[in-house]
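Engineer: here you go, sequence then predicted model.
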Amino acid sequence: MRLFSKVLIANRGEIAIRIAKTLHHLGIRSVAIYSDADQDAAHVRFADEARRLGATSAASYLDPQAVVDAAVDTGAEAIHPGYGFLSENVELARACQRAGVTFIGPAEHALDVMGDKIRSKNHVAHAGVPIVDGVSEAGLTDEQLIEATRHMTFPMLIKPSAGGGGKGMHIVETHEQLPGQLATARRVAKAAFGDDTLLIEQLVRSPRHIEVQILADTHGNVIHLGERECSLQRRHQKIIEEAPSVLLTPETRERIGQAAIDTAKSVEYVGAGTVEFLVSDAEPDKFHFMEMNTRLQVEHPVTEEITGIDLVEAQLRIAAGAPLAWKQSQVKFSGHSIEARVYAETPAAGFMPSTGTVRHLAEPTGTGVRVDSGLRTGAVIGTEFDPMLAKVIATGADRSQALARLNQALDEMVVLGVNTNLEYLQHLLRDPDVVAGTIDTTLVEARLPEMTFDAPDPRQAHMAALFIHQQQHAPSAAWAHDGFRLNASSPITYRVDYAAEDPVRIDVTLDLQSELVPHHRPNEYIYRDANGVEVVTMVAEPPHTSGTRVWLASRDFTGAVTVLDHKAQVVDALVNMDALQQGIDPQVRAPLPGTVTAVHLPDGTAVSAGDPVVTIEAMKMEHQLKAPLDGTVSIHVTDGQQVRLGENILTVTAAQPAAGEA
């Protein structure tokens, strides 16, 4: 059967590249779309052609008509929505139909029914699929919801009917908490989804989150491709997923697979979809329908790895009208596959999103390792989009081998220029309960209080200081062969700072016993001291009067430190002296990662305490940063610049008292 000649991908990042790879494999041309923030993104470079839709997400990735118009203008015959953005938006499907463009997804009826949690829950209940007890009726006021739950036992879970991703979900332990939690959930649901309709379900304690992948064609054939275990979550967001689940018996696996098929058939589903269930850890033979995702899932690679089926290719063939290539009895499962999501965030700072420029990137390879990534060196990571950067997938003959390969792959992955959760993922994978497979959706939150993260030690501080010293002193060509040597009579000292919940400050004196020489790969160096030899990766950001930020990846630590030479230490001492005298910190730092939207005053302006100086937009809110005291302001950022959490934005040098004043 003839497939499409050109397909527009209505998404970005790693999923856009992953879809484009299958298109290229099939000889189909790919069209990328982008907003201004993504004009030089990896997915734009990877596609055969690209089309700018607008300045913002709202004018590009989230505008159904703009997406369809781009498909028509470029001659694309079909649109693949990926996941997120418009992937489950019925308006995109309708716009495609009006324009004669194929939507690679289900029909309007399935999108309508499954896109609303209340409607979908009531629908599948009539189809005989087991559901969680609760109140799921549209249009109920808070008072009516409270009254309707009088018969239920606590705890209960409030969920937005139109939403997903954990937004607006609240656990309620008592009737007294219910009014306040309902009000909060409505506000969040309205802001996130434009719809504040809520439902309430009985909360299943220590549940397992199990989802089943299905494929359905236009000829009435529906099959399932097994289940995925998605119980490792933080704030209802999945972190690590695997296939198959170690919880299910063959009999339960067959029943839950059939329930997923029945769910799909009940809405005449077409395409790839996922039916999500809650399974009691205490009673693993019982499961309850949670929702259906009418699209490709983030974690789809683990299913592809154990079945050998390319789900994107299957979507394309189904959308072109081809019947399924497999009957249920022909679907074979082999081995075990685990996926870890790599996010731009700082776990040690409460998982705050991290921003910056990717200055070095090394992605793992090897037997059984797959990386779906939207990264490239030079990519700017901002706050406009979801912070997921990449997915690392490892597959083995069994779960133990898959875990070992994933641990090794995460150890090999290096991203410098932005903080990531790589260390955090490794902590989770080495947890005894995760290794044993005794997991549930509460495990991650339970482990957080006891989890600690690495900070730089004196050896790593010495590496960074030596790195900056050699950069500043422009070593000769002979140095590259002979190693670095200092004049023993003139010791040189640096200070290395590490910003964390408990800040680290290490004084470093460079010594004769250490050397740092380039290795064979970019940004790699061989560091040698009295304790041995280590290959490290280091890159520096442009220097500043307050020091030079160095990104370092060593055996025991990956992160950013600030190296202060003598001049920077003097400046810092003067600043701190002013702070001690005034009792006020003269440095104003970014309260969140974000974007500078306004610089209100020129550098060097005389200011009074409370004067607005810089405005930052973060988390869709503007934060005005003001002068903390009277004096002269030094501004360290420019309009439009991306800033990190805690980055120094401005410093005020205190006004000196006039002669004769006390």
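Structural biologist: That came through fine. Numbering: from 1, shown residues only.

Engineer: only C-alpha atoms from now on, for both contacts and neighbour counts.
Structural biologist: Fine.

Engineer: the closest residue to R376 other than its chain neighbours and W551: what is the separation?
Structural biologist: Nearest residue to R376 in three dimensions, chain neighbours excluded: A42, at 6.2 Å (C-alpha to C-alpha, 6 or more residues apart in numbering). Distance of A42 to W551, computed by C-alpha to C-alpha, to the nearest Å: 22 Å.

Engineer: kindly report the same for D440.
Structural biologist: Distance from D440 to W551, by C-alpha to C-alpha: 35 Å.

Engineer: and the next element down the chain from the host helix or strand of L580?
Structural biologist: Assigned by DSSP states H and E, L580 belongs to helix 566-582. Of the helices and strands lying after helix 566-582 in sequence (DSSP H and E), the nearest is strand 587-589.

Engineer: quick one: list the elements packing against that following strand.
Structural biologist: strand 648-654 (3 or more C-alpha pairs under 8 Å, 6 or more residues apart in numbering; DSSP states H and E).

Engineer: check which helices and strands the strand it packs on sits against.
Structural biologist: Using 3+ C-alpha pairs under 8 Å, 6+ apart, strand 648-654 sits against helix 566-582, strand 587-589, strand 631-635.

Engineer: so which of the ones you listed is nearest T597?
Structural biologist: strand 631-635 (13.8 Å; C-alpha to C-alpha).

Engineer: helices or strands up against the very next helix or strand once past that closest one?
Structural biologist: Going down the chain from strand 631-635, the next helix or strand is strand 642-643, by DSSP H and E. Packed against strand 642-643 by the contact rule (3+ C-alpha pairs under 8 Å, 6+ apart) you find strand 594-599.

Engineer: structure B:
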Amino acid sequence: MFGTVLVANRGEIAVRVIRTLRSMGIRSVAVHSEADAGALHTRLADVAVPIGPAPAVDSYLSIDRVLDAAARTGAQAIHPGYGFLSENVEFARACERAGIVFIGPPVAAIEAMGDKIRAKQTVAAAGVPVVPGRAEPGMDDGAVAAAAVEAGFPVLLKPSAGGGGKGMRVVRSEAELSDAIAAARREARGSFADDTLLVERYIGSARHIEVQVLGDAHGTVVHLGERECSLQRRHQKVVEEAPSPLLDDAQRAAMGAAAVEAARAVGYTGAGTVEFIVDADRPADFFFLEMNTRLQVEHPVTEMVTGLDLVELQVRVAAGERLPLTQDDVVLTGHAVEARLYAEDPARGFLPQTGTVLGLREPAGAGVRLDTSLAVGSVVGPDYDPMLAKVVAHGPDRETARARLVGALGHTAVLGVPTNTAFLRALLADPDVVAGRLDTGLIERRGEALTAAGPVPPAVYAAAALALQLEAEPAGPVVDRWDVPDGWRLGEPAWTVRRLQAAGGDPVTVRVRGRSSAAELCVGDGRPMAAAAHRDAAELRVTLDGVTTPYTVVHAGGDVWLAADGRATVLREHERLHSAVEGAGGDGVVAAPMPGTVTVVQAAVGDRVEAGTPLLVVEAMKMEHVLTAPLAGTVTELGVTAGHQVRLDERVAVVTPPATDEGE
């Protein structure tokens, strides 16, 4: 067994791998960029090595720097996690040349399955069904367009390299092809340094089901059941579960056998995932999508229903050991559901968000697991994927697991960085999700029903005012009444008035009188309420008219962050908030919806444009965002060029409407 293993990754997956290494008695080495200095994975590892500046290409994607860190620390093996170098065949080759074990499949398997074109050809030859379309190396734009027309719209353009939905485009008509091909190639080139595309028939009412496989170097290949990953947004998984509520035992066995054959076809060893797309109306019809030659983000749900540690099995197989189980030993117990916590704003089109974690509340309880790298003080920047953590729940049946996950998310709070927690709870409460009627288009169809933030409840304004009141009060007993900031004056009690405002909303006046432990309070023009607030560590327990609610509260820089029941809110004191970027479009101003890098400028000053015309593309957290003209007119200002770094809400362009003849 290895004495030292380097973890070539960051965030929650690095933390998760390091914890298993520690349980196995293996010395762990963390690597980190300048942006991650002091991150949780660097504190948990036995050794931490800096490997470069924040951009991943100069740090986590630098093969030379990772291997240098391994050599300096005496690492005998490298665990790549997922993303970054995990499926990079050149990295696997470089490890081999350096005499370091790559904890993953052989180079030949990565090559065969890392190229989606070759992968489809390989598994088809082994008798595994594949999605109709064309997967030929070297197709130029004309060939891709011809293949799309031949397959029939809608079609899916997919990069041959990489995964995670990067570069994928659904094309519904021939008129959309040119722009879609260009965008797919550009994003694929930026994410994987390879812009080769393949074309597949797009299956609209599709369910995404994948099978976990394990192989060793002694000829054993088994599967550990399937995971359903149909709840997706922009081809990125959001909620995953095991087992799938769609399959019966016969379908499960057939899909598992096909996955094992796909793995055998390339001599696979270690942990991998074979992904299938399934017709929701005909579960017996399944098609191979791709094979991920690495650990998956959603591997915890498989661990929870099998009782196996997949990272430990990866390490043991890489060390040459035999798998300690056969197919007959694999038993699925109960059900598990996982939700991915992202730094994003669902109400603003799921735009990535950045910030510093000011406060944190983590879920716990029976059957609940949290995979996270967050800590108070963690900085969420624009350089990496916006996924922050995974909340997982297990139960004896699907409904128990789902309900436990909803409850766990209600006790999850990240203050200082907007997250999708409330959206996840709404999604898990959707009637079709509760019933197990899933497909990859469900989130898109539900739209605002899942993403609308809604008005801030009066109770939240009340809690913020009480938190501020409590903060301003002297600790201990009152000595001098004039020292108490409650508006008291001779003759009668008086009100302390606070003006609070949520983003995009109007200021709300909250009046409080008396000490926070026994106060009277009014929100806006509402009736007076009996109120009280008591702090217990980071939790503030607020009682309004006899009803007590626990809040996680942080006051920083004039903002009050509050979270309760899975919903986080930020209120600003006294001043009016900056108008939302969506509201800025009415006067022709185009603002950056998130911090990022301008990758393409498609317009020039003087251009005549229509509302919705693409002006430029901003890339942040591995995703492209097209900024369009808010109205018809002329581009009169364009203050950025390709490569320009933009800030949140930075003004990047102005479109001026045509002059109106006053005589008309």
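Structural biologist: Sure, I can see it. This is a predicted model, so every value here is computed, not measured.

Engineer: all strands for the stretch 301-450 of the first structure, in order.
Structural biologist: For the stretch 301-450 of the first structure, the strands defined by DSSP state E, counting those that start in this stretch occupy 336-343, 345-346, 352-353, 356-357, 360-362, 369-373, 380-381, 388-396, 414-416.

Engineer: of those, which is nearest A319 of the first structure?
Structural biologist: Using C-alpha to C-alpha, these put strand 369-373 closest to A319 of the first structure, at 23.6 Å.

Engineer: by how much does that closest one deviate from the second structure on average?
Structural biologist: Here the mean offset of strand 369-373 of the first structure against the second structure after fitting is 0.6 Å, by mean C-alpha distance after the TM-score superposition for the first structure.

Engineer: in stretch 4-13 of the second structure, what counts as buried?
Structural biologist: 4-13 (16 or more other C-alpha atoms under 10 Å).

Engineer: in the first structure, which residue range corresponds to that stretch?
Structural biologist: Aligning stretch 4-13 of the second structure against the first structure (TM-score structural alignment) gives residues 6-15.

Engineer: who's in contact with that stretch?
Structural biologist: Outside stretch 6-15 of the first structure, the residues that touch it by C-alpha atoms under 8 Å, 6 or more residues apart in numbering are 16, 19-20, 23, 28-34, 41-43, 61, 67, 71, 75-86, 298, 372-375, 389-390.

Engineer: ok, V331 of the first structure - contacts?
Structural biologist: Counting by C-alpha under 8 Å, 6+ apart, V331 of the first structure touches 225, 307.

Engineer: and R499 of the second structure, by the same measure?
Structural biologist: 507-510, 573-575.

Engineer: just put those in TSV and tack on neighbour count and secondary structure.
Structural biologist: Formatted as TSV, the contacts of R499 of the second structure follow (neighbours: other C-alpha atoms under 10 Å; DSSP: H, G, I helix; E, B strand; the rest coil):
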residue	neighbour count	secondary structure
P507	20	coil
V508	19	strand
T509	18	strand
V510	24	strand
E573	21	strand
H574	15	coil
E575	11	coil
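
Engineer: now the first structure: which of those match?
Structural biologist: Among the contacts of R499 of the second structure, the ones still in contact in the first structure (both residues aligned by TM-score structural alignment, their matches' C-alpha atoms under 8 Å) are 507-510, 573-574.

Engineer: quick one: the strands in the stretch 451-600 of the second structure?
Structural biologist: Secondary structure of the stretch 451-600 of the second structure (DSSP E, counting those that start in this stretch): strands at 496-502, 508-513, 519-523, 529-536, 539-544, 547-556, 559-564, 567-573, 589-591, 596-601.

Engineer: for A263 of the second structure, which of these is the nearest?
Structural biologist: Smallest distance to A263 of the second structure across the strands of the stretch 451-600 of the second structure (C-alpha to C-alpha): 37.8 Å, for strand 596-601.

Engineer: so R65 of the second structure touches V49, yeah?
Structural biologist: No - in this structure, R65 of the second structure is not within contact of V49 by C-alpha atoms under 8 Å, at 9.9 Å.

Engineer: count of neighbours near I439 of the first structure?
Structural biologist: 23 (other C-alpha atoms under 10 Å).

Engineer: now G308 of the first structure
Structural biologist: 14.

Engineer: what's the answer for V315 of the second structure, then?
Structural biologist: V315 of the second structure: 26 neighbours (other C-alpha under 10 Å).

Engineer: isn't it right up against I103?
Structural biologist: Yes - contact status for V315 of the second structure versus I103: in contact at 6.4 Å, counting by C-alpha under 8 Å.

Engineer: what's R294 of the second structure in contact with, if anything?
Structural biologist: Going by C-alpha under 8 Å, 6+ apart, the list of residues near R294 of the second structure reads 81-82, 86-87, 104-105, 271-273.

Engineer: still on that earlier bit, quick check: of the buried residues of stretch 4-13 of the second structure, which lies closest to A366 of the second structure?
Structural biologist: E12 (21.3 Å).

Engineer: make sure the closest one is indeed in a helix.
Structural biologist: Yes - under DSSP: H, G, I helix; E, B strand; the rest coil, E12 of the second structure falls within a helix.

Engineer: so how far is D281 of the second structure from it?
Structural biologist: According to C-alpha to C-alpha, E12 of the second structure stands 36 Å off from D281 of the second structure.

Engineer: need the residue closest to the centroid of the second structure.
Structural biologist: Nearest residue to the geometric centre of the second structure (C-alpha atoms, centre = their mean): M387, 3.3 Å.

Engineer: remind me, longest strand of the first structure?
Structural biologist: strand 222-234 (DSSP state E).

Engineer: so what's the residue nearest to the centre of the second structure up against?
Structural biologist: 340-343.

Engineer: hmm, M290 and M114 of the first structure touching each other?
Structural biologist: No - if you go by C-alpha under 8 Å, M114 of the first structure and M290 don't touch, sitting 10.7 Å apart.

Engineer: identify the contacts common to these two.
Structural biologist: Shared contacts of M114 of the first structure and M290, defined by C-alpha under 8 Å, 6+ apart, are absent.

Engineer: so the longest strand of the first structure matches what in the second structure?
Structural biologist: So strand 222-234 of the first structure is aligned with residues 221-233, judged by TM-score structural alignment.

Engineer: after superposition, how close is that stretch to the first structure?
Structural biologist: With mean C-alpha distance after the TM-score superposition for the first structure, stretch 221-233 of the second structure averages 0.3 Å from its match.
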